[in-house]
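Visitor: Need a 3D model of the following:
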Amino acid sequence: MPITYIASCDNDPVCDAVESLLSQNGDVVRVTPKAVGDLRPKVTDCLVVGLGGAEDAYQLDLLDFGLVQFAGCRPPGPILEIAASGRIKIAGISPVISQRVANRVTGFTGPLPTIPIGDWGVVGLGTVGTDVARRAVANRSKVSIAEIRTPRSGILSELGVRRNSLDLLVAGSDVVTLHVHAGPTASPLISERELKLMKSDAVLINTSDTSVVDELAVEQALRSGDLSGYATDCPGPTFETPEESLVSAGKLVVTTNPLTNQIGAPQQIARFIETNLKAFQSGGQVQGLYEPVDFPVAGDPSFWSSRMSPRQD
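Guide: Here you go, the predicted model:
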């Protein structure tokens, strides 16, 4: 009988909910992240990876599992590297949290000095970016997207958006919102160069990862007036303790409350994970798979961008 292993530290509400749900109908074993390397799984076994624990515990110990299901919003770098290799199926939770991300992004525009019904630039057109773009269009904003891969047929006309290179997008948008995974081509994706291309009255929103934005450059741009506002729920060292003068001026909005802690989120995510595991074990369609990403070819609009990164699927 297939076994589902849950690797997480204590006090992980999502993994607690997953364990409670799965233990009713299957064989579930909970381990610490560092114990993953001691497991001897079969190709029919699954691993649910929680938020806590040392990232290096996952670097070499995943390949024997049939499916690795990450239970957090931002997968550790080693997990993305293995996913990019195509050697194993690794899934995230974007399909179940994309609406929550869209709500948060929209909420960020409240305290920020945004232009009403302005031009939006959405970087990354995966599940999350698609829902954010759809929400912006519904609010009567004009939306551009930057995406490293050719979007699926019909999605641009379906959403009513246009595609640009990253440079053109940041230069022409009143709101730039980032929805990509961390990676070598996005460390950072928005640097001093891209900030200088942006309008001085534009705002930047980052719900992707600390590494995709050069925080020191953002702080300098906020102070100098070259950037009107910045909002993030994944602050790095520069914004972990927000500068009060920037906050009080309405230029900086920072939250460290993960979406997985919202009311009802752990149970909702647990049900999604249960469905994904059942789909894998029955040979069905697993949702939220991380896909290997190639660089665009010449002639593709993203080819002329300074750099791009895998979208958040």
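
Visitor: hey, let's count contacts and neighbours off CA atoms from now on
Guide: Noted.

Visitor: For my notes, confirm Leu80 occurs in a helix.
Guide: Yes: counting by DSSP: H, G, I helix; E, B strand; the rest coil, Leu80 is found in a helix.

Visitor: tally of neighbours for it?
Guide: Neighbours of Leu80 under the rule other Cα atoms under 10 Å: 21.

Visitor: Which parts of the chain are helices?
Guide: 13-22, 77-85, 94-108, 127-138, 155-159, 166-172, 192-197, 215-224, 244-248, 265-281 (DSSP state H).

Visitor: Dump these to CSV, plus distance to Ile148.
Guide: CSV is the format used below for the helices of the chain (distance: least, Cα to Cα, whole Å):
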stretch, distance to Ile148
helix 13-22, 31
helix 77-85, 14
helix 94-108, 18
helix 127-138, 13
helix 155-159, 14
helix 166-172, 9
helix 192-197, 17
helix 215-224, 23
helix 244-248, 33
helix 265-281, 26
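
Visitor: To Ala57, which of those helices lies closest?
Guide: When the helices of the chain are compared by Cα to Cα, helix 77-85 sits nearest Ala57, at 9.1 Å.

Visitor: contacts for the closest one?
Guide: Among residues not part of helix 77-85, those counted as contacts by Cα atoms under 8 Å, 6 or more residues apart in numbering are 55-56, 58-59, 88-90, 182-183, 290-293.

Visitor: centre of the chain versus it, how much separation?
Guide: When distances are taken as Cα atoms, centre = their mean, to the nearest Å, helix 77-85 is centred 14 Å away from the chain's centroid.

Visitor: Also stretch 270-279?
Guide: Averaging C-alpha positions (Cα atoms, centre = their mean) puts stretch 270-279 20 Å from its chain's average.

Visitor: Enumerate the positions of stretch 169-182 that are buried.
Guide: In terms of neighbour count (16 or more other Cα atoms under 10 Å), stretch 169-182 has its buried residues at 169-182.

Visitor: compare with the first, here's sequence two:
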Amino acid sequence: MTTVFLLADNSDPVSNAAESLLNKSVSVRRISLEEISEIEFDSSSVLLIDNEMADSLAADALPTSGLIQFLGCSPSSGLLNHSASSDTVIAGISPSIAPRVANRVIGFTGPLNVKVKPTWGIVGLGEVGCEVVRKVTATGNSAAIADVRTPRSGILDELGVRRKSLDLLLSGSDVISVHVHQGPTATPLIAEREINLMNSDAVLINTSHTSVVDEAAVISALENGGLAGYATDCPGDVTAEADQSLADLGKLIVTTNPLTNQIGAAQQIAKFIAENIDSYATGSPVRGIFQPVDFPTAGDPSFWSSRMSPRQD
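Guide: Now for the predicted structure:
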């Protein structure tokens, strides 16, 4: 029998919606950070955890078996590292929120000064990246992708896009949209060197994580004309404190409204979570699993691309 534990803030809308829905079929037990070390998780256990708790929880306190279902948009580095060092199945909500992220990305191009029929560069071909590509190409625009992994068989033909190295993607795109997790290949992924590869009339969109973009380099490029615009829904201190004139000129677009706060989002995500738990319990494929990112090998396009190349430590 599946046992579900919920480690989340009482005000989190997704966790509340998930608890309400799941309680109709299974018993959900809310726990605190202090209690988690006292619980014996096994292969039938499910831990639901939100952004705040995942950021506060020590990596060695995470279960080493069962299913961890992350409830937020951007997983902590500890959670991602745990996926690479344990047998625990760790899943996110990307399959559920991908269309909402894609709509936000497309929406950012309205206030930004984007040329007519721009060429798009999508960095990261996970659930969200694929959905952005579909939205972009549906409007008749062209797109290419860059990813540290070799894409799954057939997906490029399905989407109608080509894969490029990150450097080539940056130098040949009018709009660059980043969709990757924080981690060893992306801290930051876009820094001064990468920005210098972009055209001065290009715009950059980041809906991933603050750490994947060097915000100081971005703000500097916006101020000196090296970059036409930057839009993000995950701003750090540098972006949040940037000169208001950049926003007034339409060069800097920032939103801090989480996608999970949108009307109907929490209920939609809760349904996805319930389906994932049911799949795990019955041995069916779980969607949105976090997978460790391996460094590319020689011959892979990403081998030669910027910070996606192997470390030489």
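
Visitor: on that earlier part again, to Asn206 of structure 1, which of the helices of structure 1 lies closest?
Guide: helix 94-108 (8.6 Å).

Visitor: Average offset of the closest one relative to structure 2?
Guide: On superposition with structure 2, the mean distance recorded for helix 94-108 of structure 1 (mean Cα distance after the TM-score superposition for structure 1) is 0.3 Å.

Visitor: which residues touch Glu192 of structure 2?
Guide: By Cα under 8 Å, 6+ apart, the contact set of Glu192 of structure 2 is 214, 217-218.

Visitor: 10 Å instead?
Guide: Residues near Glu192 of structure 2 by Cα atoms under 10 Å, 6 or more residues apart in numbering: 213-218, 220-221.

Visitor: among these, who's most crowded?
Guide: Among the contacts of Glu192 of structure 2, Val213 has the most neighbours (other Cα under 10 Å), with 26 neighbours.

Visitor: Tell me who's in contact with the aligned residue in structure 1 for it.
Guide: When structure 1 is aligned by TM-score structural alignment, Val213 of structure 2 is paired with Val213. By Cα under 10 Å, 6+ apart, the contact list for Val213 of structure 1 reads 178, 182, 186-192, 194-195, 204-206, 235-236.

Visitor: what's the straight distance from one end of stretch 86-94 of structure 2 to the other?
Guide: 21 Å (Cα to Cα, to the nearest Å).

Visitor: what comes up buried for that stretch?
Guide: 88-94.

Visitor: What of stretch 235-247 of structure 2?
Guide: Applying 16+ other Cα under 10 Å to stretch 235-247 of structure 2 flags 235-236, 239, 246 as buried.

Visitor: before we move on, the earlier item: of the contacts of helix 77-85 of structure 1, which is the nearest to Leu39 of structure 1?
Guide: Nearest to Leu39 of structure 1, judged by Cα to Cα, of the contacts of helix 77-85 of structure 1 is Tyr58 at 12.0 Å.

Visitor: ok, that closest one - contacts?
Guide: So Tyr58 of structure 1 contacts 7, 33-37, 49, 76-79, 82 (Cα under 10 Å, 6+ apart).

Visitor: please redo it, this time with the cut-off set to 8 Å
Guide: The neighbours of Tyr58 of structure 1, taking Cα under 8 Å, 6+ apart as the test, are 33, 36, 78-79.

Visitor: Distance to Asp300 of structure 1 for those residues - can I get that in a markdown table?
Guide: Formatted as a markdown table, the contacts of Tyr58 of structure 1 follow (distance: Cα to Cα, whole Å):
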| residue | distance to Asp300 of structure 1 |
| --- | --- |
| Pro33 | 41 |
| Val36 | 41 |
| Pro78 | 29 |
| Ile79 | 28 |
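
Visitor: Drop anything exposed from the residues you listed.
Guide: Neighbour counting by 16+ other Cα under 10 Å classes 33, 36, 79 among those as buried.

Visitor: Pull up the gap between the last one and Asp16 of structure 1, please.
Guide: Going back to what we said before, that points to Ile79 of structure 1. 21 Å.

Visitor: how far is stretch 242-258 of structure 1 from where the chain is centred?
Guide: Relative to its parent chain, stretch 242-258 of structure 1 has a centroid offset of 21 Å by Cα atoms, centre = their mean.

Visitor: let me fix that: stretch 138-157 of structure 2
Guide: The mean C-alpha position of stretch 138-157 of structure 2 is separated from the chain mean by 17 Å, Cα atoms, centre = their mean.

Visitor: coming back round to it: going by distance to Val128 of structure 1, which of the contacts of helix 77-85 of structure 1 wins?
Guide: Nearest to Val128 of structure 1 among these, counting by Cα to Cα, is Tyr290 at 13.0 Å.

Visitor: So that closest one versus Lys89 of structure 1, what's the distance?
Guide: Tyr290 of structure 1 is 8 Å from Lys89 of structure 1, by Cα to Cα.

Visitor: for Pro13 of structure 1, same thing?
Guide: Separation of Pro13 of structure 1 from Lys89 of structure 1 (Cα to Cα): 24 Å.

Visitor: ok, now Cys46 of structure 1?
Guide: Distance, Cys46 of structure 1 to Lys89 of structure 1, using Cα to Cα: 10 Å.

Visitor: Name the residues contacting each of the two.
Guide: The contact lists of Cys46 of structure 1 and Lys89 share 66-68, where a contact means Cα under 8 Å, 6+ apart.

Visitor: picking that back up, will you turn the contacts of helix 77-85 of structure 1 into TSV that also has distance to Arg100 of structure 1?
Guide: Conversion of those to TSV gives the following (distance: Cα to Cα, whole Å):
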residue	distance to Arg100 of structure 1
Glu55	25
Asp56	29
Tyr58	27
Gln59	29
Ile88	28
Lys89	25
Ile90	22
Ala182	20
Gly183	23
Tyr290	20
Glu291	22
Pro292	25
Val293	25
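
Visitor: Narrow those to those in strands?
Guide: Among the contacts of helix 77-85 of structure 1, DSSP state E puts 89-90 in strands.

Visitor: sorry, back to before: quick check, nearest of the shared contacts of Cys46 and Lys89 of structure 1 to Gly129 of structure 1?
Guide: Lowest distance from Gly129 of structure 1 to these (Cα to Cα) belongs to Val68, with 23.0 Å.

Visitor: what about the equivalent of that closest one over in structure 2, distance to Val218 of structure 2?
Guide: Aligning on TM-score structural alignment places Val68 of structure 1 opposite Ile68 in structure 2. In this view, Ile68 of structure 2 and Val218 of structure 2 are 35 Å apart by Cα to Cα.

Visitor: Kind regards, and thank you for your time.
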